[in-house]
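> I'd like to go over a predicted model; first the sequence, then the structure.
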Amino acid sequence: MPVPKRKTSKRRRDQRSSTRFIRVKAIAKCSNCEHPLPPHSACTQCGFYKGKKVIATKLDRVLKRGELKKAHQANQHMQEYAQENNEQDNK
């Protein structure tokens, strides 16, 4: 088994680990809503990246779900109305 020929000095040991320190992370602001976020990433609040909408946010999904629900209810109402008219025509 290999064994070191000489003791590693404190200087050499500490130089080896001198680059293992915590770096401050860069923080950019969203160009659309000024929300702080990491650089080169899409904003989680508004879904914009470089001035373009690239992802759907939670609010977008909620609004879309509400619109689909209203459309579904309107469709059901129209079907019920059509059935009532058909029953009246058959009498």
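Arrived safely, thanks for sending.

> From here on, just use CA atoms for contacts and neighbour counts.
Will do.

> Just list the residues touching Gln15, thanks.
Counting by Cα atoms under 8 Å, 6 or more residues apart in numbering, Gln15 touches no other residue.

> In addition, the following structure is provided for comparison:
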Amino acid sequence: MNDYMELVRYLESQEFYRLVDVIKYRGGRRYIFKTSIRDGEVYIHLVFYKDRAYLELWPQSFAIPMATYDLGKQPLSTPLALVNILRRT
């Protein structure tokens, strides 16, 4: 869990990510960050449930996530690179 909190602290330290909400529930937490992209905003949900961690990308006004990444199986650099590409286009 400490590694995941380092991830939250990293995103909080970046000027283009803004922490919007923290939702606590039994066995986990959901941190919601917002960043601007060309066509609006994208929300980055960091979901920590028990010993698992997921990153979800939610474009503005989507009812379901555009993409979900299991941070235990995929490097964090993949979803963050996608967000950076969306920010630049």
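Received it, and whenever you're ready, just let me know what you need. Small disclaimer: the values here were computed from a predicted structure and weren't measured.

> Now the TM-score, please.
The pair, once superposed, lands on a TM-score of 0.22 when counted by TM-score structural alignment, normalised by the length of structure 2; 37 aligned residues with a Cα RMSD of 4.2 Å.

> All the strands of structure 1, residue numbers only.
28-29, 36-37, 48-49, 52-53 (DSSP state E).

> Apologies, that question was intended for structure 2.
18-25, 28-37, 40-49, 52-59, 67-70.

> Show me what the shortest one is packed up against.
In other words, strand 67-70 of structure 2. Helices and strands touching strand 67-70 of structure 2, by 3 or more Cα pairs under 8 Å, 6 or more residues apart in numbering; DSSP states H and E, are strand 52-59.

> picking that back up, closest to Thr78 of structure 2 out of the strands of structure 2?
Shortest distance between Thr78 of structure 2 and the strands of structure 2, using Cα to Cα, is found for strand 67-70: 8.7 Å.

> from the chain's centre, how far out does that closest one sit?
9 Å (Cα atoms, centre = their mean, to the nearest Å).

> List the contacts of that strand.
Arg52, Ala53, Tyr54, Leu55, Glu56, Leu57, Trp58, Pro79.

> Mind doing that once more with 10 Å?
44-47, 52-59, 75-76, 78-79 (Cα atoms under 10 Å, 6 or more residues apart in numbering).

> ditto for stretch 20-32 of structure 2
8, 17-19, 33-34, 43-58.

> that older thread, give the ChimeraX command for selecting the buried subset of the contacts of strand 67-70 of structure 2.
Buried subset of the contacts of strand 67-70 of structure 2, written as a ChimeraX selection, criterion 16 or more other Cα atoms under 10 Å:
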select :44,45,46,47,53,54,55,56,57,58,59,79
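
> Specify the helix with the largest residue count in structure 1.
Across structure 1, the longest stretch assigned as helix under DSSP state H is helix 58-90.

> helices or strands next to that helix in the packing?
Packed against helix 58-90 of structure 1, as judged by 3 or more Cα pairs under 10 Å, 6 or more residues apart in numbering; DSSP states H and E, are no other helices or strands.
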